[in-house]
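Undergrad: build me a model from this:
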Amino acid sequence: MENRMGLKEQITEDMKAAMRAKETAKLGAIRLITAAIKQKEVDERIELGDAHVLAIIEKMIKQRKDSISQFEAGGRQDLADIEKAELLILSAYMPAGLTDAEIQAELAAAVAASGASGPQDMGKVMAILKPKLAGRADMTAVSGLVKAALSKA
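TA: Coordinates of the predicted model:
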């Protein structure tokens, strides 16, 4: 009975399951995701697909990572632990990450496809890579790899 449900539907089902199981921490994190999705849908008057939902979750993950480092620097391990728990729940919705070799292969293909010849073509290469790698690789790191690859070109 494996009917492929969308990410939004999966999140809604997980929220119901967390309610029934009285998992308050998980429920809280999932409610944050659904609130962010609804906010975006209302603001832009659109129905979000999986790619948009992943982008929202990716942004939330980045916020948690920033908060964790701030809380740990400030000696607030209690708050850092809460953020870490939310980070684990959010990360569960992300697709499996790509290996370095897979990222390099995508990068090489994007450079070839765009005809990039130097750093001035970075935007073209990133435009090809972003939809393919979003949610599956750290785009800041990918950006650095593109810059390095194009500097050699």
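
Undergrad: rest of the way, CA atoms for contacts and neighbours
TA: OK.

Undergrad: elements contacting the longest helix anywhere in the chain?
TA: Counting residues, the longest helix found in the chain (DSSP state H) is helix 50-73. Contacting helix 50-73 under the criterion 3 or more CA pairs under 8 Å, 6 or more residues apart in numbering; DSSP states H and E are the following elements: helix 7-20, helix 24-44, helix 77-91.

Undergrad: residues of the last one that come out buried?
TA: Read it as helix 77-91. A80, E83, K84, E86, L87, I89, L90 (16 or more other CA atoms under 10 Å).

Undergrad: I figured the second one hits Q63, correct?
TA: Spelled out, that is E83. No. Between E83 and Q63 there is no contact, the gap being 9.3 Å when judged by CA atoms under 8 Å.

Undergrad: would you do the same for the sequence below? I want to compare the two.
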Amino acid sequence: MSELKQRISDEMKAAMRAKAKERLGTIRMILSELKRIEVDERIELDDARVLAILDKMQKQRRDSIEQFNTAGRDDLANIEQQELLVIKEFLPQPLSEAELAEIVAQAVTDSGAQNMQDMGKVMALVKPQVQGRADMGAISQLVKNALNS
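TA: Reported below is the predicted structural model:
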């Protein structure tokens, strides 16, 4: 079992003992998603894959919060916000703008990218380094800016 998945399981037990109902529900939702993927794909998840799943869940929550706020459903947005806070606990510390710019610049140099057609090469180098630590939409924009300059 991956270290991250084990940590999530341990946090579930702690939430049960503390009778933290909302937190427990979110952690169970995370574990069920991990289990679903393991069963569907017949694999044992490693930390990198668990991070990718958590990152996807984080993005889903952000999108939902935005949609609920637009629709005036603050009650549902608050629920999603609470889930997002729990999910973020298991993700690594976010990277700063300077760190992201440095990673993108290094990837452009390493890949030998010259123009926008090479964006895929750059993203392939950047994505593993920033998974779960930065919004991929923002990374994509940084890469575009770097390739256009």
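
Undergrad: can you give me the TM-score here?
TA: The TM-score (TM-score structural alignment, normalised by the length of structure 2) is 0.96; 148 aligned residues with a CA RMSD of 1.0 Å.

Undergrad: returning to that earlier point: of the buried residues of helix 77-91 of structure 1, closest to R45 of structure 1?
TA: L90 (24.4 Å; CA to CA).

Undergrad: ok, the equivalent of that closest one over in structure 2 - contacts?
TA: In structure 2, the residue matched to L90 of structure 1 (TM-score structural alignment) is I87. The neighbours of I87 of structure 2, taking CA atoms under 8 Å, 6 or more residues apart in numbering as the test, are T26, I27, I30, L54, M57, Q58.

Undergrad: which position in structure 1 aligns with the first one?
TA: Which is T26 of structure 2. Looks like T26 of structure 2 aligns to A29 there (TM-score structural alignment).

Undergrad: show the contacting residues for that match.
TA: Applying CA under 8 Å, 6+ apart, the residues near A29 of structure 1 are E86, I89, L90.

Undergrad: can you put those in a markdown table and add distance to E23 of structure 1?
TA: A markdown table is the format used below for these (distance: CA to CA, whole Å):
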| residue | distance to E23 of structure 1 |
| --- | --- |
| E86 | 12 |
| I89 | 12 |
| L90 | 15 |
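
Undergrad: ok, and the closest non-adjacent residue to the most centrally placed residue in structure 1?
TA: Relative to the mean C-alpha position of structure 1, the nearest C-alpha, by CA atoms, centre = their mean, is the one of E58, at 2.4 Å. Distances taken as CA to CA, 6 or more residues apart in numbering put G135 closest to E58 of structure 1, at 6.3 Å, once the chain neighbours are dropped.

Undergrad: show me what that neighbour aligns to in structure 2.
TA: Using TM-score structural alignment, G135 of structure 1 sits opposite G132 in structure 2.

Undergrad: pretty sure that match contacts L54?
TA: Yes. With contacts counted by CA under 8 Å, G132 of structure 2 reaches L54, the gap being 7.2 Å.

Undergrad: neighbour-wise, which of these two wins?
TA: Shown here are G132 of structure 2 and L54; by other CA atoms under 10 Å, G132 has more neighbours (26 against 22).

Undergrad: so the more buried one versus Q67 of structure 2, what's the distance?
TA: Separation of G132 of structure 2 from Q67 of structure 2 (CA to CA, to the nearest Å): 22 Å.

Undergrad: and for D10 of structure 2?
TA: Taken as CA to CA, the span from D10 of structure 2 to Q67 of structure 2 is 32 Å.
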